[in-house]
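> Could you work out the structure for the sequence below:
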Amino acid sequence: MFDVDGIRAAVNAALTEEAGGALQYGATEGYGPLREQLAAFMTGKGCTAVAPENLIVTTGSQQALDLLGKTLISPGDKVIVEGPTFLATIQCFRLYGAELISAPIDGNGVKTDELEKLIVEHKPKFVYLIPTFGNPSGAMLSLARRKAVLEMAVRHQTLIVEDDPYGDLYFGQTADDRPPPSLLAMSPLVPGSRELLAHCGSLSKVLSPGLRVGWMIAPADLLAKATMCKQFSDAHTSTFAQATAAQYLKAGRMPGTLAHVRRVYAERAQVMCDALRRELGDAIEFVQPQGGLFVWARLTGAGGKVSDGAVFAKSAIDKGVAFVPGAPFYCAHPDHATLRLSFATVGVEKIVEGVGRLGSAL
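Predicted structure coming up:
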């Protein structure tokens, strides 16, 4: 799955060409050559006017979310998130005392009419969204809704946090099948929105989660505060990991790597969905993902079968297979019939076997 040869070459290059920097302490905001490469990487994805000084390197995108919590949230502050959303985000923001407000979603992402009502009512410190292949839902915010989000950010002067770890993991082979541009890439269409947008990215899903390299692009004042918080937290992300990532990007291997991981994940997603239809039938419903790493499903209770994700999870563990029940992904009003299945780390044979065990557990 991983480009081991490419990563090995990047490690060797880091030690050969940059040992003085790669093995030393570094700047809190990130290793200079990596910031340059990441700025170019984001520019290549349609994000204009991204310079190295516009971003900081984080220890995975999860740290970017933690820094936002440290920097922005005071106890009692309201933060709007999607319902459902990334479990670790719920935990992180609550740790800093946020009151989380759930915005409903559908297959086209967050319902922007409802989101605007919540912004007006609650005046949140910020809105957190995963617009592209949401975790856990797999939903993709439509182009029209993306523009609407940026417009309401300006209208209400509300910060939008765009978490985009899955945006490169689309399965479509044609331009029409690919996701809309990120909010960051679309921001020039809505004057004033760039100053109200923080964008979090990661190499974990496309290169190696073990490198723990992410980044955040944000307005200068927010970036400065986040950098100060990071200095207190871990001084800087591993310079060795950063130098390795910089050399990998510099070598030009990323386009081939992205094409490879898209093919692998597309095949795994297809195999999982086919197996779910075959083994669980009308006892489960889901929309086949067009990207990302997950199938978000709902138990129907058809035929008197179990309809609670947590109960089903216990039965599945007894059969030697695990998934995450869906209820914890909601900050309010959980749907207990939901579950998240991941095809990220296992091959197609194991996927078929695992779904077969789910069928027997049901």
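
> contacts and neighbour counts: CA atoms only from here.
OK.

> Report whether Ser187 is found in a strand, as I expect.
No. For Ser187, which was evaluated using DSSP: H, G, I helix; E, B strand; the rest coil, the result is helix, with no strand membership.

> May I ask you to confirm that it is in contact with Leu196?
No. Distance between Ser187 and Leu196: 9.5 Å, which falls outside the contact criterion (C-alpha atoms under 8 Å).

> Which one's more surrounded, those two?
Neighbours per residue (other C-alpha atoms under 10 Å) separate Ser187 from Leu196, with Ser187 holding more: 22 against 18.

> how near is that one to Ala322?
Distance check for Ser187 against Ala322: by C-alpha to C-alpha, to the nearest Å, it reads 40 Å.

> now swap in Gly281 and tell me
Taking C-alpha to C-alpha as the measure, Gly281 and Ala322 are separated by 19 Å.

> More neighbours: which of the two?
When neighbours are counted by other C-alpha under 10 Å, Ala322 comes out ahead of the other of Gly281 and Ala322, with 20 against 12.

> what's near enough to touch that one?
For Ala322, the residues meeting the contact criterion (C-alpha atoms under 8 Å, 6 or more residues apart in numbering) are Ala313, Ala316.

> wait, is it part of a helix?
No. The assignment for Ala322, made by three-state DSSP, is coil rather than a helix.

> count of residues packed around His156?
His156 is surrounded by 12 other residues when neighbours are defined as other C-alpha under 10 Å.

> should've said Ile101
Other residues within reach of Ile101, judged by other C-alpha under 10 Å, total 21.

> Go ahead and confirm Leu141 touches Val110.
Yes. In this structure Leu141 lies within contact range of Val110 using C-alpha under 8 Å: 6.7 Å.

> one more to line up against the first:
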Amino acid sequence: MTFQMARRAERMNPSIIREILKVTERPGIISLAGGLPSPDSFPVEAMRAASERVLRDAPREALQYAASEGFAPLREWVAAQLAAQGLKADASQVLITTGSQQGLDLVGKVLIDPGSGVAVERPTYLGALQAFAPYEPEIVSVECDDDGPIPQALEAARGSRFLYLLPNFQNPSGRCMSAARRAQVSDAARALGLPIVEDNPYGDLWFDTEPPAPLAARWPEGTVYLGSFSKVLAPGLRLGYVLAPPELFPKLLQAKQAADLHSPGFNQRVVHEVIRDGFLREHVPTIRARYKAQRDAMRAALEKHMPAGCHWNVPVGGMFFWVELPEGVDATAMLPKAVERGMAYVPGAAFFADHAKANTLRLSFVTVSPAQIEQGIAMLAQAIKEAA
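Predicted coordinates:
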């Protein structure tokens, strides 16, 4: 090949989830794989009306280059929402990003040197591992239980650049950290001088009880907080945000300018037009109700069909079930058989930075009907029985 690749390019790998999504495009496949919001939840009419108002009232501004920090009224809205959750938030600390995935990349670019430590939960979000990998960190996996990271286990991350966490309905495990565990983890990280990167794409998708206050509310000067509009509006808008301590914000902004100058200004204005008068207070509860019903359908299907030796926790929000299969069953090796039967899932091994548990898998319940959920779980159960 004519081109010589950079060393960082060797650390870039395809997303197994994206590769599996290609399989699910086959006719008749019931996909419980992708972490995609339900398109039935997209506020199409509200978006159409907002787009018309933006193009009517500020067409030149909406279609022009914009400030790298983001649309000022949208930044102010974000800051107000976070302040209401107990965060120390000012609009000057809010950076609008091209999806929260870009926020992860900017954090990696600014904070990671080759060989520096980055601590993550075990398991953790695959997209974060992908975002951090090109900057050549040494990943430190922190042991977790059903309540999240074990505070004493943070000692293994001493000296790392940061600890990456998803406290609310974690992808992939679905777990939600209790208030007590958040306090313990935050206090332990502060004592170690270990900054926190808190990723919260699913926090609004609770079913019965709102999750506890963010870790960033306990240690604002030591926490970077990431949020997203993808799960409450539409992922195709590609809008997220970062709330950063004042001393870190300028470098994140410079990294953002180098990456794409700014996130789409038209999209930002449309989103602000939709949400500025309280639209989400009525819209998000409809998403919660839909997802809760689908969660209940998957729980019932798992209880009905799964063979002995399988274990799972019932999520109280978010989009995912995390399933542990009988010892010796390799979910990656089993996937082709499941696809032959007509369903797809994500093998759990991809979510581990090291010492992967091959007998785990992730199931998403939000993009398929209850009838399809039961059919897909029945197919999965048969594949497990054959593999066991």
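
> got the contact list for stretch 233-247 of the first structure?
Among residues not part of stretch 233-247 of the first structure, those counted as contacts by C-alpha under 8 Å, 6+ apart are 7, 10-11, 13-14, 18, 21-31, 33-34, 37, 57-59, 211-213, 230.

> Can you state the residues of the second structure onto which that stretch aligns?
Mapped onto the second structure with TM-score structural alignment as the criterion, stretch 233-247 of the first structure occupies residues 259-273.

> Mind naming the longest strand for the first structure?
The single longest strand within the first structure, with elements called by DSSP state E, is strand 99-106.

> next SSE after it?
The C-terminal neighbour of strand 99-106 of the first structure among helices and strands, as given by DSSP states H and E, is strand 109-110.

> aligned partner of Lys319 of the first structure in the second structure?
Structural alignment places Lys319 of the first structure opposite Arg341 in the second structure (criterion: TM-score structural alignment).

> What helix or strand is Glu82 of the first structure located in?
Here Glu82 of the first structure is assigned to strand 78-83, by DSSP H and E.

> Just the buried positions in the helix or strand following that strand, please.
Towards the C-terminus, the helix or strand next in line after strand 78-83 of the first structure, according to DSSP H and E, is helix 87-95. Neighbour-count burial for helix 87-95 of the first structure flags Leu87, Thr89, Ile90, Cys92, Phe93, Arg94 (criterion: 16 or more other C-alpha atoms under 10 Å).

> now do stretch 339-353 of the first structure
Along stretch 339-353 of the first structure, these residues count as buried under the neighbour rule (16+ other C-alpha under 10 Å): Leu339, Arg340, Leu341, Ser342, Phe343, Ala344, Val348, Ile351, Val352.

> from these, which single one is nearest Gly167 of the first structure?
When these are ranked by distance to Gly167 of the first structure (C-alpha to C-alpha), Ala344 comes first, at 14.9 Å.

> how far is stretch 334-351 of the second structure from where the chain is centred?
21 Å (C-alpha atoms, centre = their mean, to the nearest Å).

> nope, stretch 207-214 of the second structure is what I meant
For stretch 207-214 of the second structure, the distance between its averaged C-alpha position and the chain's averaged C-alpha position is 16 Å (C-alpha atoms, centre = their mean).

> Quick one: the buried residues of stretch 339-353 of the first structure as a markdown table, columns for secondary structure and distance to Asp163 of the first structure too.
Supplementary listing: those in a markdown table, determined by DSSP: H, G, I helix; E, B strand; the rest coil; distance: C-alpha to C-alpha, whole Å:
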| residue | secondary structure | distance to Asp163 of the first structure |
| --- | --- | --- |
| Leu339 | strand | 21 |
| Arg340 | strand | 19 |
| Leu341 | strand | 20 |
| Ser342 | strand | 19 |
| Phe343 | coil | 20 |
| Ala344 | coil | 19 |
| Val348 | helix | 28 |
| Ile351 | helix | 28 |
| Val352 | helix | 31 |
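
> hmm, back to that, and the contacts of stretch 233-247 of the first structure, which of them are in helices?
For the contacts of stretch 233-247 of the first structure, the ones inside helices are Ile7, Ala10, Val11, Ala13, Ala14, Gly21, Ala22, Pro33, Leu34, Gln37, Lys230, with DSSP state H as the criterion.
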